[in-house]
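Need coordinates for the following:
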Amino acid sequence: MMFPQAERIASLRILVVGDVMLDRYWFGEVNRISPEAPVPVVKVARKEDRLGGAANVARNCVALGAQATLIGLVGQDEAGQTIAALCKEAGVVAQLCHDQEQPTIQKLRVLGRQQQLLRVDFENPPSATSLAQLAQTFTQQLALHDVVVFSDYAKGALTSIEPLIALAKQQHKPVLVDPKGDNYSRYYGASSITPNRLEMQQAVGSWQSEDELTQKAQQLRQQLGLEALLITRSEQGMTIYTETGRAHTVAQAQEVFDVSGAGDTVLATLAVARAAGLSWNEAMYWANKAGSIVVGKLGTSTVTAEELR
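Model (predicted):
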């Protein structure tokens, strides 16, 4: 099975909407323990900023060769400016809505000897004004795109996702959602959702067998009016549930180095593959392959179509 040709992918226009964040990495050396508390002292040698959350999904779509427009919220601050600059650098068309009241979401990771020692999160719920601005931008951009991807990190940008899905469905646009929380009724009418194993448990409860999981998954798929429900299951691979039944693909990662951002890569690859005309099962195969490659890289990274081919 071949990944779609570059010419086919280049014409695809993907609209990514959701929680935009800046992933900051501080790399350093650890040679001693602090005299003030039993913690390592990190002497920072290098800093790196990367696109995170929905912005990383858009970046992954572009890395695969597609066109991507990003809609999300940032603050009137340096981190927001950095996200805009990184989007431009990555080839992502950024339609960022500026929140006058809240800062840009940031995740700061401190690493020593390639190991994450600490993560510090900066986040606040968005203002009502910025959410209205996001909905308006979405309405303006929707008709210009082939596929809609919602990246929900439960940070507030998709608080009112229901009317956005309804509008996309009205315009016959496929809608792929990476969900959060336990109230999946919010995603009613989407084409697919891609929960991980833990998120699926939060939504439907635990299961004792594959048969019980299939029953719960198909029931949830039907309740939400989905074409497909894809569960990412770490070392167990991925399982997809559609009207025709269940399909599974085993994990291919040789070495797991860092899982941060792997879900973004899976979602982006699934969206690109579907937009290019592949079946859900074929799209899952490539999403699994992409996820297996990206966990072998440090931090929020991307996979190219060349790597997949």
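
From now on I want contacts and neighbour counts done on CA atoms only, so please keep to that.
Fine.

could you check the distance from the residue nearest the centre of the chain over to Arg113?
In the chain, the residue lying closest to the centroid (CA atoms, centre = their mean) is Asp264, at 3.0 Å. For Asp264, the distance to Arg113 (CA to CA, to the nearest Å) stands at 25 Å.

Repeat that for Ala6.
Distance from Ala6 to Arg113, by CA to CA: 38 Å.

cool, Glu235 as well?
Counting by CA to CA, the gap from Glu235 to Arg113 is 25 Å.

and what of Gln140?
As for Gln140, its distance to Arg113 is 46 Å (criterion: CA to CA).

likewise Val266?
Val266 is 27 Å from Arg113, by CA to CA.

on that earlier part again, which helix or strand contains the closest residue to the residue nearest to the centre of the chain other than its chain neighbours?
Nearest non-adjacent residue to Asp264, counting by CA to CA, 6 or more residues apart in numbering: Val57, 4.8 Å away. Assigned by DSSP states H and E, Val57 belongs to helix 54-63.

can you give me the offset of that helix from its chain's centre?
8 Å (CA atoms, centre = their mean, to the nearest Å).

do the same with stretch 137-152
When C-alpha coordinates are averaged (CA atoms, centre = their mean), stretch 137-152 and its chain have centres 15 Å apart.

Surely Ala273 forms part of a strand?
No: counting by DSSP: H, G, I helix; E, B strand; the rest coil, Ala273 falls outside a strand, being helix.

quick one more, to check against the first:
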Amino acid sequence: MTPSRERLAACRVLVVGDAMLDRYWFGSVDRISPEAPVPVVSVRREEDRLGGAANVALNVSRLGAASTLLTVVGDDAPAATLQSLLEREGISALLGRDAQLTTIVKLRVIGQSQQLLRVDFESTPDHEVLARMLSDFEVALAGCDVVLFSDYGKGGLTHIPRMIGLARQAGKPVLVDPKGSDYSRYAGATVITPNRAELIQVIGRWRDEADLIERATRLREELRLDALLLTRSEEGMSLFDGAAEPLNVAARAREVFDVTGAGDTVIATLAAMLGCGMSLREAVPVANRAGGIVVGKFGTATVSYEELFA
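Coordinates of the predicted model:
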């Protein structure tokens, strides 16, 4: 099933979570510093991209669906840059400003197409940053088809159980890209999409496929999830949805260049397909294909409708 462009354009996805600015400094490396055994990068070009939950919203938008981003940022220059990038991409943004926060910036220094260094600028909030945006969430909820929570473990989603409850009450599918070892706060979601390392933190290492099925099924039942989608890098994806057998989809990457943001693309595609009326079992192979395309690109990247359905 391939959704029409018109059907996708009518689909509205609400993305909630930790937004950040991905900053790239590109340069050349011609020598080693005399001060320390490190390369000297002569920066030739700078580029700012949407990161974190903002990259998820961008992925939804680039597929042709409508995306709204609800997040909290600092009251600083990176927040202003984020806002202008969101406006340029036509993404509707509900940005809460919090002067106590530092807007998250991930600076990557690139020399000769290799990432040499990443520098993170962020602060851990000492208070619930999204609680006062609950009314904004309820308003945005009424106008969307699907809700997607992008949790980067930066403290922006400690209020998530209440939001999941409101979304499910309103009959909206809820997708969660999870973080951390406590998944109880995602209880009641439609589907969560951990990768291998993330799931191991929660259910421990599995001995074999049968053990994985047993552990994943137990977690899905405990959390009252419709499904759990495990992304497995070169092994593709496995959907545990209560059927007699999980749905296993083989990896589609032709060439892996950069896995940065691949999980964002997968969950964004999944949300857009569910918003178009696909079932999870129909949507997972499409999301898998999108992930396979995006890992062949550099940095936080997106997939277009043409690339996905060519």
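
Got a TM-score for the two of them?
With the length set by TM-score structural alignment, normalised by the length of structure 1, the two chains reach a TM-score of 0.98; 308 aligned residues with a CA RMSD of 1.0 Å.

next helix or strand past the helix holding Val57 of structure 1?
Toward the C-terminus from helix 54-63 of structure 1 - assigned by DSSP H and E - lies strand 67-75.

mean shift between that following strand and structure 2?
Its matched residues in structure 2 lie on average 0.6 Å from strand 67-75 of structure 1 after superposition (mean CA distance after the TM-score superposition for structure 1).

Would you map the helices across structure 2?
All helices of structure 2, identified by DSSP state H, fall at 5-9, 53-62, 77-88, 134-142, 160-169, 196-203, 209-222, 262-275, 280-294, 305-309.

Could you pull out the buried residues of stretch 266-279 of structure 2?
Val266, Ile267, Ala268, Thr269, Leu270, Ala271, Ala272, Met273, Leu274, Gly275, Cys276, Met278 (16 or more other CA atoms under 10 Å).

OK, contacts around the nearest residue to Asp136 of structure 2 once chain neighbours are set aside?
Using CA to CA, 6+ apart and skipping the chain neighbours, the partner closest in space to Asp136 of structure 2 is Leu94 (7.6 Å). Shown in contact with Leu94 of structure 2 (CA atoms under 8 Å, 6 or more residues apart in numbering): Thr68, Leu69, Leu70, Thr71, Asp136.

how much space between Leu94 of structure 2 and Leu175 of structure 2?
Distance of Leu94 of structure 2 to Leu175 of structure 2, computed by CA to CA: 19 Å.

same thing with Ala80 of structure 2?
On the measure of CA to CA, Ala80 of structure 2 and Leu175 of structure 2 end up 28 Å apart.

out of these two, which sits in the busier spot?
Comparing Ala80 of structure 2 with Leu175 by other CA atoms under 10 Å, the one with more neighbours is Leu175, at 26 against 14.

Could you verify my assumption that that one touches Ile192?
Yes: in this structure, Leu175 of structure 2 is within contact of Ile192 by CA atoms under 8 Å, at 5.8 Å.

hang on, isn't Gly292 of structure 2 packed against Val249?
No: look at Gly292 of structure 2 against Val249 with CA under 8 Å: they stay out of range, at 11.6 Å.

which residue packs closest to Pro285 of structure 2, ignoring adjacent ones?
Looking at Pro285 of structure 2 with CA to CA, 6+ apart, the closest residue is Val249, at 6.5 Å.

residues contacting that neighbour?
Neighbours of Val249 of structure 2 in contact, by CA under 8 Å, 6+ apart: Gly236, Met237, Ser238, Val284, Pro285, Asn288.

Over to Glu101 of structure 1?
Residues in contact with Glu101 of structure 1 (CA under 8 Å, 6+ apart) are Gly75, Pro126, Ser127.

switch the cut-off to 6 Å
Not one residue lies near Glu101 of structure 1 by CA atoms under 6 Å, 6 or more residues apart in numbering.
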